[in-house]
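Q: Predicted model, plus sequence, below.
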Amino acid sequence: MVERPQSPLRLDRQFARNGVPECLHVPHTTLFDNLEMSARRFPDKTAIYFYNAAVSYAALLHDVERMAGYLQRACGVQRGDRVLLFSQNCPQFIAAYFAILRADAVVVPVNAMLLREEVRHIATDSGAVAAFCAHELVGEIAPLVGKTTLRHLIVHAYGDALPDEAGGFNVPDAVRERLPAAGTLPGTRWHDALAQGQAPAPPQAQPDDLCLLPYTSGTTGAPKACMHTHRTVMSSVAGSRLWRHVNAESTFLASAPFFHLLGLQGGVNGVFYAGGTVVILPRWDKETAAQLIERYRVTFFGGPPPMMVDFFSQPDLAQRDLSSLALVAGGGAAMPEGTARLMREQYGLEYAEGYGLTETAAFLLANPLHRLKPGCLGVRTFGVDARIVDPATLQELPQGETGEIVAHGAQIMLGYWNKPRANEESFVVIDGKRFFRTGDLAYVDEDGYFVMRDRLKRMINASGYKVWPAEVEAMLHGHPAIREACVIASRDQRRGETVKAVVVLMPAMRDTTEADILAWCRERMATYKAPRMVEIVDALPRTATGKIAWRELQELELQK
């Protein structure tokens, strides 16, 4: 196990002001301890709002304990075992998340848009023994039970967490749906598992135990898991809460998916570390988001720029009382100046940009709240040593020159799960310290702020979702009519970037159309990664070594 620093994480003195100290002491506890401590301090306080439903800290902890007991006693989950969590945002997601941690196991969050074969890869690669699954997604995972390492499935429905009355909210029918009262159902019903009243064994997990295996795709095409411990995640959580002045009276709108680190850190771990309240939105709905902010006096609203553009473009938004909002934050793309100006002039809000990856537990660089610089990723946060290096020589570059961001810090993952070659490629030792290579190109300005320039890796950022062309290309090559494929980014006014496939057809199948390929993709790929555009060409450009010249195609696309 890699040794983790026990000393305080220090911050550059010039940014330690307005309530942000020069150092951070990371708690020597587990993520579950955050919930348990907050529940002891505020048992009757509302921990979760889900439309018109409210869950207290005491009630949440009660369900977490019973579900952890079920995992251990009925499912045989042991310390270090992996458990999948396959669901949209809902109270059951949060309860299942903490139950897995309370059982001393490892959470494997699964993107709710993935299809069966994509889920199969994650189940098989992680060696997960059990899974929590939303009812709407059962068809994608139930066939894997007994066919992979999965042995147990616990099924919940979003509607079971809701009262009969909608309370004036527009709740989608898919969210209202409850588990069927009769008939067969794959796996065990959520309430049946709780009803067993099983008590878990005393907790054994330690800060340096694995706790989270979130999957992220890579340039090799196969999604791989980032190994995070309680300490790596806690370093990010504790730092971001202190940086953003979060406390027990903070209320968060959780609109980003919990199965992504952005949503999990901001809407779950950060909330329960502070003892705050989370307002859950399972699917993005700008009108309902405004209604929730107004009714529950939300103070923190996080999301990528495309979400903010959509939210603040509502024609009737001025009729809502958004005065409770104290901070709007996010990252992943540039905020359009028009939206930034609207937020500033009409609502007195500034968009606080930050930078992080799944590999860094989300929080790495951030804009100080007292010195926001639009268009910048931010500055080094607590204990972070981030540098700009030449991607070829790994020599540090002077201020103002563009190179690759490499980072060392307490929140950096241990490495990729069972991927020694990827670890060799992704980590480098500089001045005796282990740095993670982000693959992102940036420079540092005269004030010490990092400014994004380009991507060294071929990543497409579609509304904050990472899409790796190599993975999509590998799937496209399974189409019987496709001879070759190259996936690139195309500009999209709403998503920022969208996925485009440039393909060459088999000679005998030239009657295949773009529409045929798009339909095939929608049946086999998650919505965010399935190409939205297809261009059929006679041949793809190649480099002198015979490789597909994807950069040439990308540049031509961006010139359109």
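A: Done, it's in. Source: prediction; values computed, not measured.

Q: rest of the way, CA atoms for contacts and neighbours
A: Will do.

Q: Could you grab the helix/strand/coil label for A248?
A: What DSSP: H, G, I helix; E, B strand; the rest coil gives for A248 is coil.

Q: Strands of the stretch 451-560 of the chain, start to end?
A: Under the criterion DSSP state E, counting those that start in this stretch, the stretch 451-560 of the chain contains strands at 460-462, 465-467, 482-492, 496-505, 533-536.

Q: a markdown table for those strands, including distance to R341 and mean neighbour count?
A: Shown next, in a markdown table, are the strands of the stretch 451-560 of the chain (distance: least, C-alpha to C-alpha, whole Å; neighbours: other C-alpha atoms under 10 Å):
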| stretch | distance to R341 | mean neighbour count |
| --- | --- | --- |
| strand 460-462 | 23 | 22 |
| strand 465-467 | 25 | 19 |
| strand 482-492 | 21 | 21 |
| strand 496-505 | 19 | 22 |
| strand 533-536 | 32 | 17 |
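
Q: now these in CSV, with distance to Y273?
A: Output for those, formatted as CSV (distance: least, C-alpha to C-alpha, whole Å):
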stretch, distance to Y273
strand 460-462, 29
strand 465-467, 26
strand 482-492, 37
strand 496-505, 33
strand 533-536, 43
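
Q: here comes the other one, which I'd like you to weigh against the first:
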Amino acid sequence: KLAALNYPNNIAIYFKPKEEKYSYRELLISSLKIASALKALGVKKGDPVALNSKNCSEFIIAMWACIKLGAVLVPINYLLKKHEVFHIFNDCGDIKTAIVHEKNLKLYKRSSKELGIEKIVLIREDKNVEKEIKIADDVELIFFHELLNSYEPLVEKISINMKEDLFCLLYTGGTTGLPKGVMLTHFNVISDINQLLHIGAEFSEEAVEKNIGKLSFVNVLPLCHSFGVISTLTYTSAACQLIVYDSFDIPSILETIEMYKVENFAGVPTMY
């Protein structure tokens, strides 16, 4: 919210594959609209909301919407197989609402009853293409972009106990076994953000203050992973421009790094 108040016209999200941009004002308003929509769909503070999507602008909007509503975000890796997704739903508990990218819808169309889902909020690959989507009769299908157009921003301020209330359940299993849910409170996430912002001697309090609203960061790692979640929250909290990719497009990434004078890039060893 402070980023939107202090830097309303700065670019918050630049989703490079679609050349799609959201300013900080637009990100705040969009996230509050989705928070309002989720509330109208029956999601309450403390309720888990599954988010199964590849990298896209809607992922970040939905993430912030869950924070505003006090819902527990449950990011699900879009590459997981059916039995792994089933495990997460069974382990997590009573997930009634899932935000799903169109590319992952196939699994939910077949298994929504077994998963116990009542509502699916669908992120369309192309919002301008209309095609009929069939799904189980007992599941309500809602389009993400229609919610943005239909709801006013959430006005109610949800009371959050920073040290007790969960922000998210991150499922991680490394390379062995089924994923295990890691509980992160809002306080845990704030601590992570502060540590990332002040890592190293060059990131003193004065240096952080000086660079707020001025830096760009390239994010190609999956947003559903712990690093993706925390880095996204960190750099948007610092009013940076977050340039997001949904694949490791090396020529485009190198061009972007040069064009925007990117000083921060997170990757796994094989990328380097």
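A: Happy to help now that I have it. Predicted, not measured: the structure shown is a model, and the values here were computed from it.

Q: List the TM-score for the superposed pair.
A: Scored against TM-score structural alignment, normalised by the length of the second structure, the superposed chains reach a TM-score of 0.87; 253 aligned residues with a C-alpha RMSD of 1.9 Å.

Q: before we move on, back to that, between the strands of the stretch 451-560 of the first structure, which one is nearest to F450 of the first structure?
A: F450 of the first structure lies closest, by C-alpha to C-alpha, to one member of the strands of the stretch 451-560 of the first structure: strand 460-462, at 18.9 Å.

Q: still on that earlier bit, wait, which of the strands of the stretch 451-560 of the first structure is closest to R295 of the first structure?
A: Per C-alpha to C-alpha, nearest to R295 of the first structure of those: strand 465-467, 29.1 Å.

Q: What residues in the second structure pair up with the closest one?
A: Across the second structure, nothing matches strand 465-467 of the first structure (TM-score structural alignment).

Q: how distant is that strand from the center of its chain?
A: Centroid displacement of strand 465-467 of the first structure relative to its chain, using C-alpha atoms, centre = their mean, to the nearest Å, is 10 Å.

Q: Does N104 of the second structure touch I76 like I think?
A: No: counting by C-alpha atoms under 8 Å, N104 of the second structure stays clear of I76, with 10.6 Å between them.

Q: out of these two, which sits in the busier spot?
A: Under the neighbour definition other C-alpha atoms under 10 Å, N104 of the second structure and I76 were set side by side, and I76 has more, 24 against 17.

Q: and that one, what pairs with it in the first structure?
A: Counting by TM-score structural alignment, the partner of I76 of the second structure is V110.

Q: likewise P269 of the second structure?
A: Using TM-score structural alignment, the equivalent of P269 of the second structure in the first structure is P305.

Q: Near its match, how many other residues are there?
A: 26.

Q: can you check the one 4 residues further on too?
A: Residues near V309 of the first structure, counting by other C-alpha under 10 Å, number 18.

Q: Quick check: it is in a helix.
A: Yes: checked against three-state DSSP, V309 of the first structure lies within a helix.

Q: which residue packs closest to it, ignoring adjacent ones?
A: Using C-alpha to C-alpha, 6 or more residues apart in numbering and skipping the chain neighbours, the partner closest in space to V309 of the first structure is T339 (6.0 Å).

Q: picking that back up, which one, of the strands of the stretch 451-560 of the first structure, ends up nearest to N269 of the first structure?
A: The nearest among those, by C-alpha to C-alpha, is strand 465-467 at 20.3 Å.

Q: tell me, what's touching N104 and I76 of the second structure both at once?
A: Counting by C-alpha atoms under 8 Å, 6 or more residues apart in numbering, the shared contacts of N104 of the second structure and I76 are N52, S53.

Q: Show the end-to-end separation of stretch 197-209 of the second structure, please.
A: 10 Å (C-alpha to C-alpha, to the nearest Å).

Q: Done for today, thanks.
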